[in-house]
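J.: Quick one, structure for this:
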Amino acid sequence: MSTLGRGLHGRVLEALGPAITAGEYPPGSVLRTDELAQRFDVSRSVMREAVRVLESMHLVESRRRVGVTVRPKAEWNVYDPQVIRWRLAGADRPQQLRSLTVLRSAIEPVAAGLAAKHATAEQCAELTECALGMVANSKGHRLEGYLLHDIAFHRVILNASGNEMFARLGDVVAEVLTGRTRHEVMFEDPDPAAVTLHVRLAEAIRAGDAGHAEALTREIAEGALQELDILAP
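T.: You can find the predicted model right below:
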């Protein structure tokens, strides 16, 4: 597909996806692709490509003689990073953030414990670098810089766990952290206690202390939930 084609179907996706996840098209709604192609001023082929992407996310399904139907929320691929992004942009952001943070609190402590056992010297160095980057960007309203190091920090832990299933959750964690920042569900300057916990976690993993790494990660998750209670009740 040409660059123009990708741009067009991307524009359609960025309109339809959030509309579906926000409930503007309730489950069971039939999307008339011809009408939508006219509405967005795109060709039928562009519209079909957009529908294929939505199908891959399990947001819709195409049936002969029925058309494109919105699927129930229970069937959506809620781990798809784009679906997460769209839902975080909608009215159910607090619930979505809480669900994802609870998921992280169940998985990341285990991943951190495994990382303490399996992390390479290079991965330990990356963690230390990321933690120091978080410290350097934790004051002065430098949330974008902080975010980049925070995402990288958690990706390293998931990858260092040695578990490919955990590693694949890196994009999910990235979308949660990005969503909190973009939608201002974070303090203007990150909580100093949370920043310190990340530094201590990097040290625990480098020291091979699995139990301490797990405990510190749980503290980080609990702090994130408390922050949500304040900023997104």
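J.: all contacts plus neighbour counts: C-alpha atoms, from now on.
T.: Will do.
J.: Pull the contacting residues for the residue nearest in space to the middle of the chain.
T.: Nearest residue to the geometric centre of the chain (CA atoms, centre = their mean): E175, 2.3 Å. Contact analysis of E175 by CA atoms under 8 Å, 6 or more residues apart in numbering lists P81, I84, R85.
J.: swap in W86?
T.: W86 neighbours (CA under 8 Å, 6+ apart): G17, P18, T21.
J.: element containing it?
T.: Using DSSP states H and E, W86 sits in helix 81-88.
J.: Enumerate the positions of whatever helix or strand comes next after that helix that are buried.
T.: Next helix or strand after helix 81-88 toward the C-terminus (DSSP H and E): helix 93-118. By 16 or more other CA atoms under 10 Å, the buried positions in helix 93-118 come out as 93-94, 96-98, 100-101, 104-105, 107-118.
J.: Which residues outside the helix or strand immediately after helix 93-118 in the chain are in contact with it?
T.: Next helix or strand after helix 93-118 toward the C-terminus (DSSP H and E): helix 121-136. With CA under 8 Å, 6+ apart as the test, helix 121-136 has contacts from 145-147, 149-150, 152-153, 156-157, 160, 195-196, 198-199, 202-203, 205-206.
J.: How about stretch 218-231?
T.: Looking at what lies outside stretch 218-231 - CA under 8 Å, 6+ apart - the contacts are 94, 97-98, 101-102, 104-105, 108-109, 185-186, 194, 197-198.
J.: Another sequence for comparison is provided below:
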Amino acid sequence: MSSSLHDRVLQTLGREIIDGTLPPGTVMIAEDLESRFRVSRSVIREAIRVLESIGLVASIKRVGTRVQPKSRWNALDPQLIRWRLASQEQGAQLRSLTELRASVEPSAARLAATHAPEEIAVLLLELVAQMRNAATAGDRVTFTELDIEFHRHVLRCSGNDMFASLDSAIAEVIRGRTEHGMMPKHPSQATLARHEGVARAIAQHQPDLAQDTMAQIMDRTTEELSSVWADSPRTFS
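T.: Next comes the predicted model:
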């Protein structure tokens, strides 16, 4: 029960901060939150702790908890990404992460083709085969999870720990596309062929081909999603 109460408070406050219901500078008082949600101080304290870890709020001694500006948010936190994809921030969030992916993933594929151990290359080919089966069956949920694993392994087998640390953020945006109806029921054969091309290039230690083919995947992703963020202004800190 305590866990569900904590989650209710966390989800509500997180979404209200993201959508501007609680704008930057708003001070939240623990006693007021206890009364509003009808929960104990410990439940409020735990929810605030999580919001602080994401950078959405900061505790001010003898004042309360202050909502932070967007520039202080931990932009790569998976929970924050989830909230933004379900809000009016969806377009801006998709654009930011897609541009990040387009910059990073081709380089990660190139490094993987140079450094990945043989067993990882074999695993990538197996994942592509499973993706084909899920696509044929129209199983978008399974396809999405396999796609996440594919991109996670490319990032990790790049041998670059900074690239690997992006896997959770990228997983959220891939998963979010399915949850918010932005993935086709049957992925195109061209998309599947490009994933297989990346896997084979890594297995055959062809860095140029791995990089170019991953870039094609990201170009296609950008093309598919660009209409979603067409009217979303860019943020300049």
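J.: how about the residue nearest to the centre of the first structure, what's its match in the second structure?
T.: With TM-score structural alignment defining the correspondence, E175 of the first structure maps onto E172 in the second structure.
J.: do V70 of the first structure as well
T.: By TM-score structural alignment, V70 of the first structure lines up with V67 in the second structure.
J.: so what's the closest residue to its match other than its chain neighbours up against?
T.: Excluding its sequence neighbours, the residue lying closest to V67 of the second structure (CA to CA, 6 or more residues apart in numbering) is V57, at 4.4 Å. By CA under 8 Å, 6+ apart, the contact set of V57 of the second structure is I48, L51, T65, R66, V67, Q68.
J.: can we see that at 10 Å?
T.: Contacts here follow CA atoms under 10 Å, 6 or more residues apart in numbering; on that basis V57 of the second structure touches 14, 17, 24-28, 48-51, 65-69, 72-73.
J.: Against V198 of the second structure, how distant is the aligned residue in the second structure for L127 of the first structure?
T.: Superposed on the second structure with TM-score structural alignment, L127 of the first structure falls opposite L124. Applying CA to CA, to the nearest Å, the value for L124 of the second structure to V198 of the second structure is 9 Å.
J.: So between those two, which is more surrounded?
T.: V198 (32 against 23; other CA atoms under 10 Å).
J.: Report the separation between the equivalent of P192 of the first structure over in the second structure and M131 of the second structure.
T.: Using TM-score structural alignment, the partner of P192 of the first structure in the second structure is Q189. As for Q189 of the second structure, its distance to M131 of the second structure is 11 Å (criterion: CA to CA).
J.: Between these two, which has more neighbouring residues?
T.: For Q189 of the second structure versus M131, neighbours defined as other CA under 10 Å are more numerous around M131 (25 against 11).
J.: Helices of the first structure, start to end?
T.: Listed in chain order, the helices of the first structure (DSSP state H) span 3-21, 33-40, 44-56, 81-88, 93-118, 121-136, 143-160, 164-167, 170-182, 192-207, 210-231.
J.: Which part of the second structure matches the fifth one?
T.: Matched against the second structure by TM-score structural alignment, helix 93-118 of the first structure falls on residues 90-115.
J.: What distance do you get for the closest residue in space to R85 of the first structure that isn't next to it in sequence to D41 of the first structure?
T.: In space, and not counting its chain neighbours, R85 of the first structure is closest to E175: 6.4 Å by CA to CA, 6+ apart. E175 of the first structure sits 30 Å away from D41 of the first structure, going by CA to CA.
J.: how much does the match of helix 93-118 of the first structure stray from the first structure?
T.: Per the superposition on the first structure, stretch 90-115 of the second structure and its aligned residues are separated by 0.6 Å on average (mean CA distance after the TM-score superposition for the first structure).
J.: Now do that stretch: distance to the chain's middle.
T.: For stretch 90-115 of the second structure, the distance from its own C-alpha centre to the chain's C-alpha centre is 11 Å (CA atoms, centre = their mean, to the nearest Å).
J.: One more: stretch 35-55 of the first structure?
T.: 26 Å.
J.: And for stretch 25-44 of the second structure?
T.: Worked out by CA atoms, centre = their mean, stretch 25-44 of the second structure lies 29 Å from the chain centre.
J.: Over in the first structure, find the residue span it aligns onto.
T.: So stretch 25-44 of the second structure is aligned with residues 28-47, judged by TM-score structural alignment.
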